[in-house]
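Trainee: no sequence on this one, just coordinates:
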């Protein structure tokens, strides 16, 4: 009993699961999620990525099974990353008509035309040096790279990609790609820009999956310094001005403050990319029995939505959609 003090009984709205659900501010649905796929050349290939349990490199002949599984649990969008057999200095495999992503896009649209195909638009998986653009004297040539990235985007759109997602972090990449798409007649294809992409240590497992580790140096001259907040707002504003339709913040979990800042500063959809290192850490802890995986993952994604993300790009998408469906 408390005398002479007026206090609020907030716990009244927490007395049961039904009550908590009634007043819940943030919710998740399968429509919130985008599932990344790593497509390799060859046949009958399904290689589990050692550092990412449950994530596979798959060949085109496995796509139908994969897309059907995603469709069944309610996932409506996939992000395609290509892993070609052959690479060269200028990433030719990214923009040829029969590139691995182009082939995968055509096949997915034939299997399920309503499945949204988002094409990652970068050169790092296709270059022999592993960097995201053209190299001269071990330096990225920004403007020369833009020409190839624009060519890649048009090639992906011709193959049937619904959304172009440039991840290269070259200056001017959104306007270069927007102009190229418009000139080629793809005026209705949106750009999901990796507007805020930090030079993060959370990307390690992805480089195993995509075979895209730089052969020299690092990407700190074009990806963002993790210490910077205001720079993220500048990058986001620039991409909006240049014609981006959606913005990605990458990574997500350690950058939820940035997700919120970008959300507050813009009026277009924000995508949080729950990257490979974040996924791998949770999987490792779950594998050792240290956490309740499902509960933690759902809490993690709720935090991303609460921070302002409209969509979440994650390797957990299929699992979360399944949990939501069976809940």
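Mentor: Thanks, I have it. Just so you know, these numbers come straight off a predicted model, no measurement behind them.
Trainee: For the rest of this, base every contact and every neighbour count on C-alpha atoms.
Mentor: Will do.
Trainee: And the helices in this protein, which stretches?
Mentor: 17-22, 63-73, 100-111, 142-159, 173-183, 204-210, 230-242, 256-265, 276-287, 293-307, 317-326 (DSSP state H).
Trainee: got TSV for these, with mean neighbour count too?
Mentor: Shown next, in TSV, are the helices of the chain (neighbours: other Cα atoms under 10 Å):
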stretch	mean neighbour count
helix 17-22	12
helix 63-73	16
helix 100-111	21
helix 142-159	22
helix 173-183	20
helix 204-210	19
helix 230-242	17
helix 256-265	19
helix 276-287	17
helix 293-307	17
helix 317-326	18
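Trainee: And for residue 50, the neighbour number?
Mentor: 13 (other Cα atoms under 10 Å).
Trainee: residues contacting the residue nearest to residue 62 when sequence neighbours are not counted?
Mentor: In space, and not counting its chain neighbours, residue 62 is closest to residue 44: 7.2 Å by Cα to Cα, 6 or more residues apart in numbering. Applying Cα atoms under 8 Å, 6 or more residues apart in numbering to residue 44 gives the contacts 58-59, 61-62.
Trainee: rerun that using 10 Å as the cut-off
Mentor: By Cα atoms under 10 Å, 6 or more residues apart in numbering, the contact set of residue 44 is 58-62.
Trainee: out of these, who's nearest residue 197?
Mentor: Set against residue 197, the nearest of the contacts of residue 44 by Cα to Cα is residue 58 (26.0 Å).
Trainee: let's bring in a second model and compare:
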């Protein structure tokens, strides 16, 4: 029989007690800061739909990396916006590509800062899809196309090898082609980069939350959409199948993207698999918070820290977030 009055509030009575019994603690070491690098010189342009996030050319990049390193954020995720694009995304795997050049610079400045290279073709193809496409033009001029899965794998593996050669510490393939982890793992091993881990975008949904990112990465599809290779937001059991395939193919870390509307998926993947798990707090989630904060409707600091804590409580070991720099400052307070 329970005591007549159960006083749960005893453990909430002061900040000190609340801190002692806190079950989930957000740490700066949990966070990964994305960076968008682009061609040109003197470029530091704010992305209109992502306040506080910028495009950097290689000559302005160090200021951003200095700030990230000074805050103790352990890792960055690199996205590249190239000067030229083509049907096969050749600048994605060029030795002098924008991501490769940025990687070399960052590793020369801060050898201990972990550089994660996003491995996809969408920013580098003129059609904006994540693999090679076979296009069809109708009589009225309408262009459609089929993404060619197996033909894309060799290019993705080639991209991963070029990124590892440039010094990337972790390869993060986001393309959602079937068999991409196995193809990239084989390519890395054959090239002598068997020590480089793969952080797989294992569970990536065809989400409307990516809208601001497509402006940032200039990667919107020129026809069709990505629903034939990214997952249906309504599906959960499929996420388990996707993650299990990546585990069997050699992934070292798993990811769920987006995070906020998919915390149930994060929890299920955490419970099913014992690999390190990453949640991607994506552009749309970031921009909604920024817009509401600028309108004075929410307390940005409290909302961001609560949201990131929720992602960790759901089971994420690491969180990719555009809030990373601000979150570290607030945690230090």
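Mentor: Arrived safely. Keep in mind the model is a prediction, meaning the values are calculated, not measured.
Trainee: before we move on, back to that, out of the contacts of residue 44 of the first structure, which comes closest to residue 198 of the first structure?
Mentor: residue 58 (27.6 Å).
Trainee: measure that closest one to residue 104 of the first structure for me?
Mentor: Between residue 58 of the first structure and residue 104 of the first structure the distance is 10 Å, computed by Cα to Cα, to the nearest Å.
Trainee: what touches both of the two?
Mentor: 37, 39-40.
Trainee: so which of these is the most crowded?
Mentor: Neighbour counts for these, by other Cα under 10 Å, peak at residue 39, which reaches 26 neighbours.
Trainee: Contacts only, for the counterpart of it in the second structure.
Mentor: Residue correspondence to the second structure (TM-score structural alignment): residue 39 of the first structure is matched to residue 37. When contacts are counted by Cα under 10 Å, 6+ apart, residue 37 of the second structure touches 43-44, 54-58, 60-61, 78-82, 98-99, 101-102, 216-217.
Trainee: if you set the cut-off to 6 Å instead, what comes out?
Mentor: By Cα atoms under 6 Å, 6 or more residues apart in numbering, residue 37 of the second structure lies in contact with 55-57, 80.
Trainee: Please convert those residues to TSV, extending it with distance to residue 261 of the second structure and neighbour count.
Mentor: Converted to TSV, these look like this (distance: Cα to Cα, whole Å; neighbours: other Cα atoms under 10 Å):
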residue	distance to residue 261 of the second structure	neighbour count
55	27	22
56	30	26
57	33	22
80	27	28
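Trainee: List just the nearest of those residues to residue 114 of the second structure.
Mentor: Nearest to residue 114 of the second structure among the contacts of residue 37 of the second structure is residue 80, at 16.8 Å by Cα to Cα.
Trainee: distance of the match of residue 39 of the first structure from residue 110 of the second structure?
Mentor: Computed as Cα to Cα, the residue 37 of the second structure to residue 110 of the second structure distance reads 17 Å.
Trainee: Residue 188 of the second structure now?
Mentor: With Cα to Cα as the criterion, residue 188 of the second structure and residue 110 of the second structure are 24 Å apart.
Trainee: Then residue 158 of the second structure?
Mentor: 26 Å.
Trainee: how about residue 276 of the second structure, what's its partner in the first structure?
Mentor: Under TM-score structural alignment, residue 276 of the second structure pairs with residue 269 in the first structure.
Trainee: Same check on residue 243 of the second structure?
Mentor: Under TM-score structural alignment, residue 243 of the second structure pairs with residue 236 in the first structure.
Trainee: Verify the contact between its match and residue 195 for me.
Mentor: Yes - Residue 236 of the first structure lies in contact with residue 195 (Cα atoms under 6 Å); the separation is 5.4 Å.
Trainee: so where do the strands sit in the stretch 1-150 of the second structure?
Mentor: 31-38, 44-46, 54-57, 75-81, 114-119, 133-137, 143-147 (DSSP state E, counting those that start in this stretch).
Trainee: Let me know which of the ones you listed is tucked in deepest.
Mentor: strand 114-119 (a mean of 26; mean count of other Cα atoms under 10 Å).
Trainee: which residues touch it?
Mentor: So strand 114-119 of the second structure is contacted by 75-78, 168-174 (Cα under 6 Å, 6+ apart).
Trainee: Check the mean deviation of it from the first structure.
Mentor: Strand 114-119 of the second structure, aligned to the first structure and superposed, deviates on average by 0.1 Å (mean Cα distance after the TM-score superposition for the first structure).
Trainee: now that strand: which residue numbers in the first structure?
Mentor: By TM-score structural alignment, strand 114-119 of the second structure lines up with residues 116-121 in the first structure.
Trainee: Measure how far that stretch is from the centre of its chain, please.
Mentor: 9 Å (Cα atoms, centre = their mean, to the nearest Å).
Trainee: again with stretch 311-327 of the first structure
Mentor: So, by Cα atoms, centre = their mean, the centroid of stretch 311-327 of the first structure is 14 Å from its chain's centroid.
Trainee: Show me the contact partners of that stretch.
Mentor: 30, 32-35, 73, 271-274.
Trainee: Would you format those residues as JSON lines with distance to residue 256 of the first structure included?
Mentor: Converted to JSON lines, the contacts of stretch 311-327 of the first structure look like this (distance: Cα to Cα, whole Å):
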{"residue": "30", "distance to residue 256 of the first structure": "21"}
{"residue": "32", "distance to residue 256 of the first structure": "17"}
{"residue": "33", "distance to residue 256 of the first structure": "17"}
{"residue": "34", "distance to residue 256 of the first structure": "18"}
{"residue": "35", "distance to residue 256 of the first structure": "20"}
{"residue": "73", "distance to residue 256 of the first structure": "27"}
{"residue": "271", "distance to residue 256 of the first structure": "11"}
{"residue": "272", "distance to residue 256 of the first structure": "9"}
{"residue": "273", "distance to residue 256 of the first structure": "11"}
{"residue": "274", "distance to residue 256 of the first structure": "11"}
